[in-house]
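In: pasting a predicted model and its sequence here:
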Amino acid sequence: MDVERGRRPERPAIVVMGVSGSGKSTVGRALAERLGLEYAEGDEFHPPANIAKMEAGRPLNDEDRLPWLKAIAEWLGERLREGRGGVVSCSTLKRWYRDLLREADPGVWFLHLHVDQKAIVARVAARTGHFMPVSLVESQFAALEPLQPDEDGAVVSAAEPVAQIVAEAVGLLEAWQREG
């Protein structure tokens, strides 16, 4: 899928991406607050069947993810068309997932939270009240296709404190907006 590189909107649509446990929700909320943008939790776009499958320890396949990704793409596109921008946390592990999100509007910017697998296993094992079991961490890393040079976005270490991650993300986002 060939998606053109995006315009650089003043009120951006940002996808905070990474494997489960990388801090997408925490960073996404903090980034949205810092930028004065609406925040959406990507997990809330999953249909109940997807959540049940993950709770049972079975990884989602691309067919399972398609309606989820389309719903997120619609949310992003609506915010960009209205000039409101927004931040959503969404794993978007594969390139074609990100391409699908950009089809709604090529002005989407991705923030990839990078963390090593050992740290993620520890984080996911320590979480309570989340549907993602530690047994699926390996499948997340196996599916992960990092951002490519032709994709609008940046990679930051998720091993740093949230405030530092957000400050770095804001600097990288502003640099991207100035380039446009």
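Out: Great, that's in hand.
In: drop to CA atoms for contacts and neighbour counts, all remaining ones
Out: Fine.
In: output the contacting helices and strands for the strand ranked longest in the chain.
Out: In the chain, with assignment by DSSP state E, the single longest strand is strand 108-114. With contacts taken as 3 or more Cα pairs under 8 Å, 6 or more residues apart in numbering; DSSP states H and E, strand 108-114 sits against strand 13-17, strand 153-157.
In: which positions within the last one qualify as buried?
Out: Residues 153-156 are the ones in strand 153-157 that count as buried (16 or more other Cα atoms under 10 Å).
In: now render those as CSV, adding distance to Leu113.
Out: Shown next, in CSV, are those (distance: Cα to Cα, whole Å):
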residue, distance to Leu113
Gly153, 11
Ala154, 9
Val155, 6
Val156, 5
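In: coming back round to it: in CSV: the helices and strands packed on strand 108-114, plus distance to Ala125.
Out: Formatted as CSV, the helices and strands packed on strand 108-114 follow (distance: least, Cα to Cα, whole Å):
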stretch, distance to Ala125
strand 13-17, 20
strand 153-157, 20
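In: check it against this one:
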Amino acid sequence: MSMLKGVPPVVPVSRGPRLAGTAIGGVALLVATFAAMLVPAATGARAAIGTTKCTGSQTVTYTPGLTDQPREVTVSGTAPLLDCVSTSDPTIFQATSTFSATGTFSCTSGTRAGSRKITWNNGNTSTLSSTSTVSLNGAETVVLIKGVVVDGEFKGARWTGTFAMFGTKPLACLTTQGLAGVSGPLTLSIGSL
């Protein structure tokens, strides 16, 4: 084999280490990309500690009717929650709530225990335990509600609610039949309490 004068011979170089280095670099890049993908997922999982707040109106039925004298009453009702804001689940913007409870109370006092189910606009549901306390706030009769989400979306989160029964006591509270039902504004908050 003839060699050109002044030109050094071409020496074959093994490509093994270079290919191995490229392969290792590619694996490192893949691992880094996968790890970066996990960070938002973990952040999303922590979003459950945020809050979901809703406002709406609630219609309640009392059986037997509420009077000025405490007695055992079964309560049931529905509440369209047309204005919801959630930092826990941005797909939520409204819901429908139904509930039932039993306790001893009157038009102005008492405590009852029950459960509430919320159907969210995204198709998910939440089942909530609740304890409600009826009390006077100035001239207004309000129900303060608290409990825990026992199943479904936001399971394990605490929740509170406020239902304004009426501003002035209805005359039906003075009758033996009592107040059969009432409607009023409801606010509800889940999480970070």
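Out: Yep, that arrived. This structure is a prediction, so every number in the text was calculated from the model and none was measured.
In: give me the TM-score for these two chains.
Out: Overall, the chain-to-chain superposition scores 0.29 on the TM-score scale (TM-score structural alignment, normalised by the length of the first structure); 106 aligned residues with a Cα RMSD of 6.4 Å.
In: that older thread, counting by contacts, list what the helix or strand following the longest strand of the first structure packs against.
Out: Sequence-wise, the next helix or strand downstream of strand 108-114 of the first structure (DSSP states H and E) is helix 117-126. The contact analysis (3+ Cα pairs under 8 Å, 6+ apart) places helix 117-126 of the first structure against helix 137-143.
In: give the other helices and strands that the helix it packs on contacts.
Out: On a contact count with 3+ Cα pairs under 8 Å, 6+ apart, helix 137-143 of the first structure meets helix 117-126.
In: may I see the buried residues of the helix it packs on?
Out: Buried, per 16+ other Cα under 10 Å, within helix 117-126 of the first structure: 117, 120-121, 124.
In: okay, the angle between that helix and strand 108-114?
Out: Calculated by axes from the mean of the first three to the mean of the last three Cα atoms, to 10 degrees, helix 117-126 of the first structure forms an angle of 90 degrees with strand 108-114.
In: does Arg112 of the second structure touch Ser100 like I think?
Out: No: the criterion here is Cα atoms under 8 Å, and Arg112 of the second structure misses it with Ser100 at 9.7 Å.
In: wait, is Gly26 of the second structure part of a strand?
Out: No: the assignment for Gly26 of the second structure, made by DSSP: H, G, I helix; E, B strand; the rest coil, is helix rather than a strand.
In: let me know how buried it is, in neighbour terms.
Out: Other residues within reach of Gly26 of the second structure, judged by other Cα atoms under 10 Å, total 12.
In: where along the second structure do the strands fall?
Out: Under DSSP E, the second structure gives strands at 52-66, 71-81, 83-86, 95-105, 110-120, 125-137, 140-152, 158-166, 179-190.
In: what's the closest of those to Gly21 of the second structure?
Out: strand 83-86 (47.9 Å; Cα to Cα).
In: by contact count, what packs against that closest one?
Out: strand 52-66.
In: for the strand it packs on, packing partners?
Out: By 3+ Cα pairs under 8 Å, 6+ apart, strand 52-66 of the second structure packs against strand 71-81, strand 83-86, strand 179-190.
In: so which of those is nearest Ala28 of the second structure?
Out: Using Cα to Cα, these put strand 83-86 closest to Ala28 of the second structure, at 37.7 Å.
In: re the thing from before, tabulate the helices and strands packed on strand 52-66 of the second structure (a markdown table), appending mean neighbour count and distance to Arg18 of the second structure.
Out: Compiled in a markdown table, these are given as follows (neighbours: other Cα atoms under 10 Å; distance: least, Cα to Cα, whole Å):
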| stretch | mean neighbour count | distance to Arg18 of the second structure |
| --- | --- | --- |
| strand 71-81 | 19 | 63 |
| strand 83-86 | 18 | 52 |
| strand 179-190 | 19 | 57 |
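In: got TSV for those strands, with distance to Gly16 of the second structure too?
Out: Formatted as TSV, those follow (distance: least, Cα to Cα, whole Å):
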stretch	distance to Gly16 of the second structure
strand 71-81	66
strand 83-86	55
strand 179-190	60
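In: of the ones you listed, which approaches Phe105 of the second structure most closely?
Out: The closest of those to Phe105 of the second structure is strand 71-81. By Cα to Cα, the value is 5.6 Å.
In: by how many degrees do the closest one and strand 110-120 diverge?
Out: Put simply, strand 71-81 of the second structure runs at 30 degrees to strand 110-120, going by the same axes, to 10 degrees.
In: what helices and strands are in contact with the longest helix seen in the first structure?
Out: Longest helix in the first structure, counting residues (DSSP state H): helix 62-81. Helices and strands touching helix 62-81 of the first structure, by 3+ Cα pairs under 8 Å, 6+ apart, are strand 13-17, strand 86-89, helix 95-104.
In: which stretch among those comes nearest Pro48 of the first structure?
Out: Nearest to Pro48 of the first structure among these is strand 86-89; the distance by Cα to Cα comes to 18.0 Å.
In: remind me what the closest one packs against, helices and strands.
Out: Partner elements for strand 86-89 of the first structure (3+ Cα pairs under 8 Å, 6+ apart): strand 13-17, helix 24-35, strand 39-41, helix 62-81.
In: how about JSON lines for these, with mean neighbour count added?
Out: Below are those laid out as JSON lines (neighbours: other Cα atoms under 10 Å):
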{"stretch": "strand 13-17", "mean neighbour count": "28"}
{"stretch": "helix 24-35", "mean neighbour count": "20"}
{"stretch": "strand 39-41", "mean neighbour count": "20"}
{"stretch": "helix 62-81", "mean neighbour count": "18"}
